[in-house]
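> From the sequence below, what's the structure:
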Amino acid sequence: MNKLKMENSLYMCPPGPHAVLLVIVLGTAINAKYQRSLQDHMSLFGDDVWKYTIILFTRPDWLGVKTVEERIESDEGLQWLVNKCENRYHVLNNLEPNNREQVKVLLEKIEEMWAENDDPYYEVDQRRAAEMETLREDADKRAKKMKKIIERQSRVLKEIFKEERQSLSELRVVLLGQKGSGKSAAGNRILFMEKIEDFKKDNEDQRVSVKHQGDFDGVKVSVVEAPGCYKNTKAPDWLKHEVHRSVSMCDPGPHTFLLVVPVHKSFTENDHREFVELLKPFTEKVWAHCMVLFTRGDWLGKHSIEDHIVREGKALQELLTKCDNRYHVFCCDCSDNPAPVKDLLQKVIDISTRNRGCFSHKDKQKKTSFLPWKKKQLTVTEEWKKREQMLIDKMMRALANEPDKTGIPSVEVARSMDEFVIPNMSGDVISEYGSISGLQRAHKNVSEWLKQRTRFSDVTSGIYSVSSASSHVEEFHENPSLDLK
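Down below sits the predicted model:
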């Protein structure tokens, strides 16, 4: 998105800019990395742009008694940059904002540059300008479409699970992300810690997972920050071990994995691959418990997070797809505002509700062998849960593929021939369940079937009876003080 905005800036002053001012703080060291960055940024405008570029140095007070020329001579990177601009540069003193003379001299240097060039301004490619406008309009449409789809999916899911919303006495989350992604700041933000360095203090060697606990409206909140590695480097084995340990620190398991992604940095295929590798030991089921937490949301300015997602590229979109388009945004300029944290924790509760509990990597089956009737009941129960989830997933895909239609795609829940037949939830045939209320009836139909199946079985002890979709999972206690709806 940043690259597109930069390139588009040339077309905001037709027929083209008279000058491009490359602003450099005099204290900046133009090392090899910075030099590559400058080349990449300027290449967006074409090779000829250097003929119309003047270096605008700022903060000359940093030099002390040293002159600008001495500063240039002391830095090979600066020498390269000045040569690239054919020795055109100017200094603006920030400590003298009312000094009109320094602006007058700058304009005179721009006029001298005009005289040296064949054209007084850098002529832009009008075909590219039209292409940029088309790209911008297309991206705006896709961002609006994405937001509409997600809002619609969210409404449908709330309707489906509105009778099963859980009140949790404790929330457990694990933060994953690279160094510098904002994990520590996010952890402190969630827990409203007084000192922003609390997580960093406990993680000075940056190779150990850190756990902190707090309280939000009477709910105990546990946050575990796993260590991260540097961008574009392969995750070492010790990091994979620490990620596994961070899950064990959230016994019996985390409700959500927050994948921390800063919006002010590019998200590459390597970044996506790193998250996949770190979570691979937990199998594919872990992605149902994952959500992307965007940090530095203030960098977006007036743009929405959806604008950023559709423009950032395939890698970020693939990560969000694996997380079923679950995401949240934290800004740096509202750290004292509890609303973003409240919204985040509500999303964690929604994830737990849909998954009917927290994530657990442990084998749920006991070592002792089950009796035949109990094995049969477990099989029926798991089959029901699997088919219900397939139905919900198909609903979500249908909503994504047909975002402009007001009706909900039809699904089929065939009536059981008897209490021993598992309902058909394939969704391939149109039936009466063609609305949210219809889906709820389908949902209740399967629930009632399962109750009957249990009631008419040989089991009467109630040891493994099922009363609703939220049964046989971690017990959640009522907490009247928490109302995040």
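
> all contacts plus neighbour counts: C-alpha atoms, from now on.
Noted.

> Break down the stretch 201-350 of the chain into its strands, ranges please.
Under the criterion DSSP state E, counting those that start in this stretch, strands of the stretch 201-350 of the chain are mapped to 210-216, 219-225, 256-262, 290-295, 327-329.

> here's the other one to compare against:
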Amino acid sequence: MGSCASLPERRIVLLGSKGDGKSSSGNTILGEKVFTTKASDNSVKAQSARRKKRRYGSKITIIETPGFFDTNNNDKEMKSEIIKALVECAPDVDAFVIVLKVREYTSQEIGVLQKHLNKINKNVFDHTVILFTFGKHLKGKTIEEFLKANSQLQKLVDKCGGRCHVIDNKHWKRRKRGNKSNRVQVKNLMETIDKMRNKNGCFTNELFQKVEEQIQEEIGKMNGENLPEKEKQEKAKKNVQNTMLEQAEGVTAETLMDALLNAA
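Sure, this is the predicted structure:
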């Protein structure tokens, strides 16, 4: 836990499996299409988007990670995208949002989910919110009723202090009021994140701090270059990403994702 670097801005990291709606959720939160949402896309992807206009009281930065449960793929691209996400997270983030689809889960799927979640440091859950997608699949039930019938998912929500919301990136777009409105649900999500941040601060760890130091060092090397500050920042991040990728030779994608989530 740490103090937030910039209170007027929310930095949110999306975690989840391919097909559960991470990209669409990022677009719904930002209120514009920024992320590629084709279900056929490879899960090897880390994207960051910054909304220039204020939304729900502040600027919002969304960092979408590669498939959280798909890190058995150890190719160079997967590792590169996880490192990109790590660099984007420095020096801290306001919230991790675990994106899960509303559906029936088999005991095997719950087991895989639990296996990954068990590795996450307990402190991370103090900065985590669960976001269920495909809300239409609730078929008239409330999210509380859905969880009541899924004890393992309820335990996960409990781990996150009961912080849980539901959206439907396709069917709840147009309604402006009520529980079946993405506009209402995202507003509630932002309020939950603000309350969580006010109580627990922002999340940071030694790696995030170290990455930020490296970024600042790279920017310092460009003092003689006549470049806009934003361009210096992006160039510095790219240099740090390349250095980290070289250092990660022989390290698995799963280990890198563990590092991002401060795994125990």
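
> picking that back up, in a markdown table: the strands of the stretch 201-350 of structure 1, plus distance to Lys104 of structure 1.
Compiled in a markdown table, the strands of the stretch 201-350 of structure 1 are given as follows (distance: least, C-alpha to C-alpha, whole Å):
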| stretch | distance to Lys104 of structure 1 |
| --- | --- |
| strand 210-216 | 56 |
| strand 219-225 | 53 |
| strand 256-262 | 40 |
| strand 290-295 | 41 |
| strand 327-329 | 44 |
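
> can the ones you listed go into TSV with extra columns for mean neighbour count?
Converted to TSV, those look like this (neighbours: other C-alpha atoms under 10 Å):
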stretch	mean neighbour count
strand 210-216	17
strand 219-225	21
strand 256-262	24
strand 290-295	24
strand 327-329	19
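
> Nearest to Asp138 of structure 1 among those strands would be which one?
Ranking the strands of the stretch 201-350 of structure 1 by proximity to Asp138 of structure 1 (C-alpha to C-alpha) places strand 327-329 first, at 22.4 Å.

> Please work out which residues of structure 2 line up with the closest one.
Counting by TM-score structural alignment, strand 327-329 of structure 1 falls onto residues 164-166 of structure 2.

> picking up where we left off before, please name whichever of the strands of the stretch 201-350 of structure 1 is nearest to Ile150 of structure 1.
Minimum separation from Ile150 of structure 1 across those (C-alpha to C-alpha) falls at strand 327-329, 10.2 Å.

> That closest one: average distance to aligned residues in structure 2?
Following the fit onto structure 2, the mean deviation recorded for strand 327-329 of structure 1 is 0.8 Å by mean C-alpha distance after the TM-score superposition for structure 1.

> what packs against that strand?
Applying 3 or more C-alpha pairs under 8 Å, 6 or more residues apart in numbering; DSSP states H and E, one finds that strand 327-329 of structure 1 contacts strand 290-295.

> which bit of structure 2 covers the strand it packs on?
Under TM-score structural alignment, the match for strand 290-295 of structure 1 is residues 128-133.

> could you pull out the helices for the stretch 1-150 of structure 1?
2-9, 32-42, 68-73, 76-84, 100-116, 126-161 (DSSP state H, counting those that start in this stretch).

> Just send those helices back as TSV, with distance to Cys331 of structure 1 and mean neighbour count too.
Listed next are those as TSV, based on distance: least, C-alpha to C-alpha, whole Å; neighbours: other C-alpha atoms under 10 Å:
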stretch	distance to Cys331 of structure 1	mean neighbour count
helix 2-9	18	14
helix 32-42	26	13
helix 68-73	37	13
helix 76-84	34	16
helix 100-116	36	14
helix 126-161	19	16
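
> What lies in contact with the match of strand 290-295 of structure 1?
Contact with stretch 128-133 of structure 2 is made by 20-21, 25, 95-102, 157, 160, 163-169, 193, as judged by C-alpha atoms under 8 Å, 6 or more residues apart in numbering.

> The aligned partner of Asn188 of structure 1 in structure 2 and Lys122 of structure 2, how far apart?
Asn188 of structure 1 maps onto Asn27 in structure 2 when the alignment is built from TM-score structural alignment. According to C-alpha to C-alpha, to the nearest Å, Asn27 of structure 2 stands 29 Å off from Lys122 of structure 2.

> for Lys59 of structure 2, same thing?
28 Å.

> what residue of structure 1 takes the place of Ile110 of structure 2?
Per TM-score structural alignment, Ile110 of structure 2 is aligned with Thr268.
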